[in-house]
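K.L.:
Structure here, sequence nowhere to be found:
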């Protein structure tokens, strides 16, 4: 990118309106709980269709961990309406079960109480199941039961050719687009900790989370007889007890270019890891994991943001990126908003959209391994003690107050919000920005502080608090039903997904060993 930033370039040529109407999609995970408040032991409800092939209702790690996926829409209200309809349809089908509204799980009766997701007898279905078995052997099942929101964002397509021309780029439009997405990603890695501060909603954990790993409890403070916490935590989900894992800490994934990213991720997928060899791959005729490498497949690498391309059937995600470039980014650091029945609201989504565009249009120098480590340290600091008075982070090799840096990030977002609000009847983006400034000035207004305060005031351990809010949301959904038109659409999708799964199973021509060999040999 040239020395002038992209925002100045767009403003100079009066092309800033091209930043509007990027596509937003949301993926949301939620645990199904039994009437008694424990993780459901029942299979994925058949009335919800096939978890393998349904476009909008699937499962994540566990048979009980539902995942809802919206299509991408330019208007965030449409995205949220679709997510609300999925919830309503699911509640119309569920029998004496409800969805847990929190990211950190409750109702765990040991590791084996979390059933691993099943996807039928097809090769691709078996592969998805074996991958999850591998995660169990590597990290335990409990950690995989944590739920989150993934925010998918695609920069407006009309922006790319204009930006390509204004910058006088010599590379192809596709290569330019991918490089620009990596500019966005690097800036998000620098600044993404602000998502944890503003929206982190997992400051406490039910003691049952550690039933299979009691030795880990000693690092926490006790909130009450059933709850562990850190007083200033924002998102324990995003700390080193959540998705992070030590074996990935030394991975040096390259975010400076698409080719560097693909090559470094491919290297991790192809590199044996001694600790995983004793698990074995195929033991007594049964697969325990896909391989003994650092990563079984790309999805095992946990990062706060991923470059994504829509994959073809049985295509490796890295190959999809290599062949067709970056199509959108997936932001993975968002906790479920337990105060919202669908886990996310429009204000939160608008803030993230404005932040991502700010990351795109501002300077984004390349990152080396030391800087990447600093960004991870900053994130961990915010996850564990982001609300601590005068907490500091590392910026440009110097300690800065979190509040000062946060206000600087929001100041950089201001012109983006002005552009997104231009010619609109409501100043939604500016209202969102002003609302978040209040949370920076007063940490007690953040969701993480509110949760601890409400638990304290009501004298409820985390599991009771989480369950009571979850049941209230469930009651609201069960008191109404989805309209007939949308119900019919979902019923049709259910039938089609079951037929599609049967078709895939019928058409498999390779045995599973040969299928895996073919899958991993893709070039």
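P.N.:
Here it is on my side, so go on. The structure presented is a predicted model; accordingly, all values stated were derived computationally and were not measured. Residues are numbered from 1 along each chain as shown.

K.L.:
okay, CA-based contacts and neighbour counts for the rest of this
P.N.:
OK.

K.L.:
ok, and for the helix or strand harbouring residue 11, which residues are buried?
P.N.:
Using DSSP states H and E, residue 11 sits in helix 6-12. Residues 6-7, 9-10 are the ones in helix 6-12 that count as buried (16 or more other Cα atoms under 10 Å).

K.L.:
for stretch 311-320, same thing?
P.N.:
For stretch 311-320, a neighbour-count test (16+ other Cα under 10 Å) marks 316-320 as buried.

K.L.:
okay, those in a markdown table with secondary structure and distance to residue 391 next?
P.N.:
Shown next, in a markdown table, are those (DSSP: H, G, I helix; E, B strand; the rest coil; distance: Cα to Cα, whole Å):
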| residue | secondary structure | distance to residue 391 |
| --- | --- | --- |
| 316 | coil | 41 |
| 317 | helix | 38 |
| 318 | helix | 38 |
| 319 | helix | 42 |
| 320 | helix | 41 |
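
K.L.:
ok, so of those, who is nearest residue 364?
P.N.:
Closest approach between these and residue 364, by Cα to Cα: residue 318, at 23.1 Å.

K.L.:
Would you mind listing the residues in contact with that closest one?
P.N.:
By Cα atoms under 8 Å, 6 or more residues apart in numbering, residue 318 lies in contact with 262, 265-266, 298.

K.L.:
redo that, cut-off 10 Å
P.N.:
Residue 318 is in contact with 258-259, 261-263, 265-266, 297-298, 307-309, 311, 325, 523, counting by Cα atoms under 10 Å, 6 or more residues apart in numbering.

K.L.:
Then residue 307?
P.N.:
Going by Cα under 10 Å, 6+ apart, residue 307 touches 152, 178, 181-182, 184-185, 255, 258, 261, 317-318, 321, 325-331.

K.L.:
got another, please set it beside the one above:
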């Protein structure tokens, strides 16, 4: 493990999506009550609430800011008899008429046009899935100390984040295994007019093959940030994607400011975004801070792993593994691989007591999943 004093430093941010519901736990029909507040906004639909923390200097600080935003939100919603639906899968709704597109106007009207395109392409129901996005960037001092060959810093930084992106893409399944929390859903998600709670075959519907994915698998070129941005541009130029925001993969490389391939290519990577976390209904804020702490440790661990070529075949496998991890009964080999990665992380962070505690918390989840899987196999053999 590195002894760099900036190793655990960085910038952290949380985006939490939820839905607004009325006293009957039906989707709220009132306008979004927070105006253009950049920290309490919405994503696709008007009856959604997205809390966006400012940049923080630790997971703990980001969670505390999220708690403050959550409190403000709940107090304001309570004035209209509304509350937050703290589940990744939506409550019962009658039809897509209950899902009004976010009413962005004025300077933000282009956001509405984009959402109208999404409605036509994917339908509104898909957009009701809610979750947590975790944003992270390394401390600049840490990156400068890593740059031992005194390469152009801009280039070095971009190449490092691209290498990390590839590692996270092929390991995104692990975070799904550890944080999936949405096996139940209302039948209205299947068909208008239906009702009743269904136990699905998935532990996370939004991460499963039924969840947030493009109509095709966007194959990207990871040789450099320039070719990476260029391969996104090709999908946009051909009309396969409306914009970079429609790239529904579990990991994103983000520039500072406007999220566009032009900005990414010109100004480079500012931070990396992990998009696979389900809302945890047993956690008051919808997220257990230990899960985000583990994600940070996973990022640091993967940074130490060797680079590789993320071929089209490996990109397809990464998505298959991600969707497999979203099953209630994922493949045994995936669970075994999860144990291997976690045990390797234990060795990597062996000198950090807090890290070992966080890793142990997640390791227990894998052990429980393995036990559950073996119990099912044993019962079926009788």
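P.N.:
Received the coordinates, thanks. The structure presented is a predicted model; accordingly, all values stated were derived computationally and were not measured.

K.L.:
roughly how far out does the helix holding residue 11 of the first structure sit from the chain middle?
P.N.:
For helix 6-12 of the first structure, the separation from the chain centroid amounts to 31 Å (computed by Cα atoms, centre = their mean, to the nearest Å).

K.L.:
how about residue 153 of the second structure, what's its match in the first structure?
P.N.:
Correspondence of residue 153 of the second structure to the first structure, assessed by TM-score structural alignment: residue 173.

K.L.:
which residues in the second structure does the helix or strand that comes right after the helix holding residue 11 of the first structure align to?
P.N.:
Using DSSP H and E, the helix or strand that follows helix 6-12 of the first structure in sequence is strand 23-34. Under TM-score structural alignment, the match for strand 23-34 of the first structure in the second structure covers residues 11-22.

K.L.:
Next, the buried residues of that stretch.
P.N.:
Residues 11-22 are the ones in stretch 11-22 of the second structure that count as buried (16+ other Cα under 10 Å).

K.L.:
next one: stretch 61-79 of the second structure
P.N.:
Neighbour-count burial for stretch 61-79 of the second structure [16+ other Cα under 10 Å]: 62-67, 69-70, 73, 77.

K.L.:
Can you flag which of these belong to helices?
P.N.:
Using DSSP state H, the subset of the buried residues of stretch 61-79 of the second structure located in helices is 62-67, 69-70, 73, 77.

K.L.:
Can I get these in TSV including distance to residue 279 of the second structure?
P.N.:
Converted to TSV, these look like this (distance: Cα to Cα, whole Å):
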residue	distance to residue 279 of the second structure
62	16
63	14
64	17
65	17
66	13
67	14
69	16
70	14
73	17
77	19
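
K.L.:
Looking at those residues, which is nearest residue 7 of the second structure?
P.N.:
Closest approach between those and residue 7 of the second structure, by Cα to Cα: residue 62, at 18.3 Å.

K.L.:
Leaving out sequence neighbours, find the closest residue to the closest one.
P.N.:
Of all residues not flanking residue 62 of the second structure in the chain, residue 56 sits nearest, at 5.5 Å (Cα to Cα, 6 or more residues apart in numbering).

K.L.:
The one you found pairs with which position in the first structure?
P.N.:
Per TM-score structural alignment, residue 56 of the second structure is aligned with residue 73.

K.L.:
so that match touches residue 80, yeah?
P.N.:
Yes: here residue 73 of the first structure reaches residue 80: they are 9.5 Å apart, a contact under Cα atoms under 10 Å.

K.L.:
Spit out the residues that contact the two alike.
P.N.:
In contact with both residue 73 of the first structure and residue 80: 24-26, using Cα under 10 Å, 6+ apart.

K.L.:
which residues touch stretch 490-509 of the first structure?
P.N.:
Contact partners of stretch 490-509 of the first structure, identified using Cα under 10 Å, 6+ apart, comprise 46-57, 85-86, 89-90, 119-125, 484, 486-488, 515.

K.L.:
The first structure: which residue goes with residue 111 of the second structure?
P.N.:
Match for residue 111 of the second structure (TM-score structural alignment): residue 128.

K.L.:
helices or strands next to the host helix or strand of that match in the packing?
P.N.:
Using DSSP H and E, residue 128 of the first structure sits within helix 123-139. Counting contacts by 3 or more Cα pairs under 10 Å, 6 or more residues apart in numbering; DSSP states H and E, helix 123-139 of the first structure packs against strand 286-287, helix 484-507, helix 512-520.

K.L.:
can I get the ones you listed in JSON lines with distance to residue 339 of the first structure and mean neighbour count?
P.N.:
Output for those, formatted as JSON lines (distance: least, Cα to Cα, whole Å; neighbours: other Cα atoms under 10 Å):
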{"stretch": "strand 286-287", "distance to residue 339 of the first structure": "41", "mean neighbour count": "14"}
{"stretch": "helix 484-507", "distance to residue 339 of the first structure": "25", "mean neighbour count": "15"}
{"stretch": "helix 512-520", "distance to residue 339 of the first structure": "42", "mean neighbour count": "14"}
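
K.L.:
Make a markdown table from the ones you listed and add distance to residue 199 of the first structure to it.
P.N.:
Formatted as a markdown table, these follow (distance: least, Cα to Cα, whole Å):
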| stretch | distance to residue 199 of the first structure |
| --- | --- |
| strand 286-287 | 39 |
| helix 484-507 | 31 |
| helix 512-520 | 38 |
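
K.L.:
which one of these lies closest to residue 357 of the first structure?
P.N.:
Closest among these, using Cα to Cα: helix 484-507, at 33.0 Å.

K.L.:
So which bit of the second structure is the closest one matched to?
P.N.:
Under TM-score structural alignment, helix 484-507 of the first structure has no counterpart anywhere in the second structure.

K.L.:
quick one: that helix to helix 123-139, angle?
P.N.:
Going by axes from the mean of the first three to the mean of the last three Cα atoms, to 10 degrees, helix 484-507 of the first structure is angled at 90 degrees with respect to helix 123-139.

K.L.:
three-state assignment of residue 419 of the first structure?
P.N.:
Under the three-state scheme (DSSP: H, G, I helix; E, B strand; the rest coil), residue 419 of the first structure adopts helix.
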